[in-house]
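> the sequence isn't on hand, but the structure is:
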């Protein structure tokens, strides 16, 4: 054998070894590798890409996918974007997009592609690398959600300080002023003059107590300390008790309170939370109803839900105000028809408590005609057993 023959044989051996090494890299690469035609068919895929796309074998994938644009890309326009960038630059790197798996689920991938051209610059195929970045995307989404939650918590903190600084200070300042009036000598025996002062003081105290109660409930809910302890509740009794609480305020404004809640309407609920929901909706309705108006509480059972409504003939709301009604920081609170202060916290608390019951809270309103709040609470089956017994004991 001549020296040249030995050299050729050695070169052939080295070349074959390099080809074997490349094939081994293709088969065992931890990321997806493929070649595809310009019209959108795969020519070759490695096992990593087969696994990432959820197929049993390379043969199965090659037979199943005949149009990469519609069967691989979740958005067919993505391939058009890739083709435009390839035409302009000949390659792309780290292009992030979503791809379909065989089972219909989506994965996020980072795509790097180059164009392989033959003689005369004729495009022959595309060669690409696919890296599954779903875990990274999910982590980014989780971080984004955590940041949003943090912003909400910061807004809630600011709102609490605002409530304490303004909405508690205002009635307490009024109480202080009323107290000074009471101790003045020329008012000591004039009960006709003292009576309206006491009435106003009592209203201020009631406003403070309701606000403090809402703040306490809300704080415990945010900390996860407020749990829904459901038991049997007679809705008519709960509504009647809260109507009695609101009656004095309603009489002062000449607002009529009516109940159309039928007797014997039972549901499983946390009685304390149910009290808070109804009380806040009632006082809210009275606050925004003008003298001579009416506030009506209704309830009915629809299949597995009880629908409670609190309807007023008050000033109503426009669509924009209605849209942000239950979102903290978005629900602008306006003074009542008699100048009553408000924070919007009561409605946010109602939303939280209704959600803990797996129910729904919404409102319908027409400016100048009034507002109706609806609460849908699951009955969780007819009251009976221990729940019925506990209700009988309360009776």
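Structure's in. What do you need? No experiment lies behind these values; they were computed from the predicted model shown. Numbering: from 1, shown residues only.

> CA only for contacts and neighbour counts going forward, please
Fine.

> just want the most central residue of the protein.
A centroid search over the chain (CA atoms, centre = their mean) returns residue 327, at 9.7 Å, as the residue closest to the centre.

> for that residue, give me its contacts.
The contact partners of residue 327, taken as CA atoms under 8 Å, 6 or more residues apart in numbering, are residue 348.

> now it: which helix or strand?
Secondary structure from DSSP states H and E places residue 327 outside every helix and strand.

> against residue 268, how distant is it?
27 Å (CA to CA, to the nearest Å).

> for residue 190, same thing?
Applying CA to CA, the value for residue 190 to residue 268 is 52 Å.

> around residue 316, how many other residues sit close by?
Each residue near residue 316 was counted by other CA atoms under 10 Å, and the total is 21.

> surely it is within a strand?
No: with DSSP: H, G, I helix; E, B strand; the rest coil as the criterion, residue 316 is assigned coil and is not in a strand.

> so what's it up against?
288, 365, 366, 367, 368, 369, 370, 371.

> elements contacting the helix or strand harbouring residue 386?
Element membership for residue 386, per DSSP H and E: helix 385-394. Secondary-structure packing of helix 385-394 (3 or more CA pairs under 8 Å, 6 or more residues apart in numbering; DSSP states H and E): strand 231-234.

> and the next helix or strand after the strand it packs on, which residues are buried?
Past strand 231-234, further along toward the C-terminus, the next helix or strand under DSSP H and E is helix 235-252. When burial is assessed from 16 or more other CA atoms under 10 Å, helix 235-252 yields the following buried residues: 235, 236, 238, 239, 242, 243, 246, 247, 249, 250.

> one more structure, for comparison:
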């Protein structure tokens, strides 16, 4: 009985050992499987992270705007291709930098100030600013910056930059076009006013005088004919001058850069202009004195300069009473030539003088012999003087005559 009991105990022990070994195998297998699962999980997670990062970069790189992420010190952590292209730099030259050192000196402070404000307040900032990129090219950009705080409390700036240079240039061009359109409308209104009133009136005078001549011939009053012919000639001369001004000015509006500069002898030029005006002056018994001028030449546009002088002399005759005088002086002063057309006419107040050269405010006044005019000649003078690189102004007092002055550069 004892032997059998002993045998059973040994058998039980072997059986327990076998069971323990089996359990150990299972434990080892389970542990191995757990490691394999963890390894597979890690590999899957890495793959997902890599694919996610690639996917994110692909999206960012296909965006038209420049995108960036900065840390609390404004150092760039992430940028897309558009950002690199805008700054003309590679990622390795961008990442870790603030880029403040790569912008113009006057832009640095603003460049970092907005970053600091966004990080501090958390308020999104949208701002238009200029950016001088490598090579000195200046662009106009619209920048949007927002704050992001991660789970660990770290603050970041997420932003996007849009190049709006083309749009801004288009806006400026549109504003220029609007301004030019307003000027053209003023020009059109002025032309219609002149054509509708100032040109029609002298032609009516000529017709009236022609009828008076016919009556004088029929009535045998030959002595009146000389007076009527003189008036017709004066009216025709002033009307022709106005028409020439209109044609010259209209051409100048179409081609604002049309200058033909040559070396001009001032004395010869003045003699020609004064000869043109002489009949008008003689009719009103006004003396045109010999010009005061140095022997000098100027490099300028002959037609424009003649137009300026002709208009100033015509204006002087118009507002000078019978028995008065007009004289022209020209003086050389360093690199400019100063012209002065003086008269002993009726003069004007300061308020009127300020309006003379502006097409919008200049109002025509009748001359001392009731001559008609448009006021257009002085507007044309100002435009031509400025086109030739000079400046024009008037000095006058009521009842004491006027001095119209302008200067032109000698050689430019």
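That came in fine, so what should we check first? Since the structure is predicted, the reported quantities are computational estimates derived from the model, not experimental observations.

> next, the TM-score between them, please.
Scored by TM-score structural alignment, normalised by the length of structure 1, the superposition of the two chains gives a TM-score of 0.76; 372 aligned residues with a CA RMSD of 4.1 Å.

> re earlier: neighbour count for residue 190 and residue 268 of structure 1, which is higher?
For the pair residue 190 of structure 1 and residue 268, the greater number of neighbours falls to residue 268 (22 against 11), based on other CA under 10 Å.

> list the contacts for that one?
When contacts are counted by CA under 8 Å, 6+ apart, residue 268 of structure 1 is found next to 230, 231, 232, 233, 378, 379, 380, 383.

> need the counterpart of the fifth one in structure 2.
In structure 2, the residue paired with residue 378 of structure 1 according to TM-score structural alignment is residue 410.

> same question for the fourth one.
Alignment note (TM-score structural alignment): residue 233 of structure 1 maps to residue 264 of structure 2.

> wait, its match touches residue 298, no?
Yes: at 5.3 Å, residue 264 of structure 2 counts as touching residue 298 under the criterion of CA atoms under 8 Å.

> out of those two, which sits in the more crowded spot?
residue 298 (20 against 16).

> what helices or strands is the longest strand seen in structure 2 leaning on?
Looking across structure 2 with DSSP state E, the single longest strand is strand 138-149. On a contact count with 3+ CA pairs under 8 Å, 6+ apart, strand 138-149 of structure 2 meets helix 108-121, strand 125-132, strand 155-163, helix 165-193.

> ok, which of the ones you listed comes nearest residue 326 of structure 2?
Nearest to residue 326 of structure 2 among these is helix 165-193; the distance by CA to CA comes to 29.0 Å.

> what's in contact with stretch 85-104 of structure 2?
Contacts of stretch 85-104 of structure 2 from elsewhere in the structure, counted by CA under 8 Å, 6+ apart, are 66, 73-79, 84, 108, 111-112, 131-134.

> try 10 Å
65-66, 68-71, 73-84, 107-112, 130-136, 138-139, 161-163 (CA atoms under 10 Å, 6 or more residues apart in numbering).

> do the same with stretch 254-264 of structure 1
233-237, 239-240, 243-244, 246-251, 282, 285-287, 289-301, 308-314.

> before we move on, what about stretch 167-186 of structure 1?
Taking contacts as CA under 10 Å, 6+ apart, the residues outside stretch 167-186 of structure 1 that touch it are 160-164, 166, 187-190, 193-209, 211-212, 341-343.

> any of those residues buried? List them.
The neighbour count (16+ other CA under 10 Å) marks 160, 163, 197-198, 201, 203-205, 207-208, 211, 341-343 as buried among the contacts of stretch 167-186 of structure 1.

> closest one of the residues you listed to residue 113 of structure 1?
residue 160 (53.7 Å).

> show me what that closest one lines up with in structure 2.
In structure 2, the residue paired with residue 160 of structure 1 according to TM-score structural alignment is residue 191.

> distance check, its match against residue 85 of structure 2.
For residue 191 of structure 2, the distance to residue 85 of structure 2 (CA to CA) stands at 53 Å.

> what residue of structure 2 matches up with residue 278 of structure 1?
Alignment note (TM-score structural alignment): residue 278 of structure 1 maps to residue 309 of structure 2.

> which strand or helix spans that match?
Counting by DSSP H and E, the element that carries residue 309 of structure 2 is helix 302-318.

> ok so, going back, residue contacts, the match of residue 233 of structure 1?
With contacts defined as CA under 10 Å, 6+ apart, residue 264 of structure 2 is in contact with 296, 297, 298, 299, 300, 301, 302, 305.

> burial count for the last one?
So the one you mean is residue 305 of structure 2. By the criterion of other CA under 10 Å, residue 305 of structure 2 has 20 neighbours.

> how about the second one?
Taking other CA under 10 Å as the neighbour definition, residue 297 of structure 2 ends up with a count of 16.
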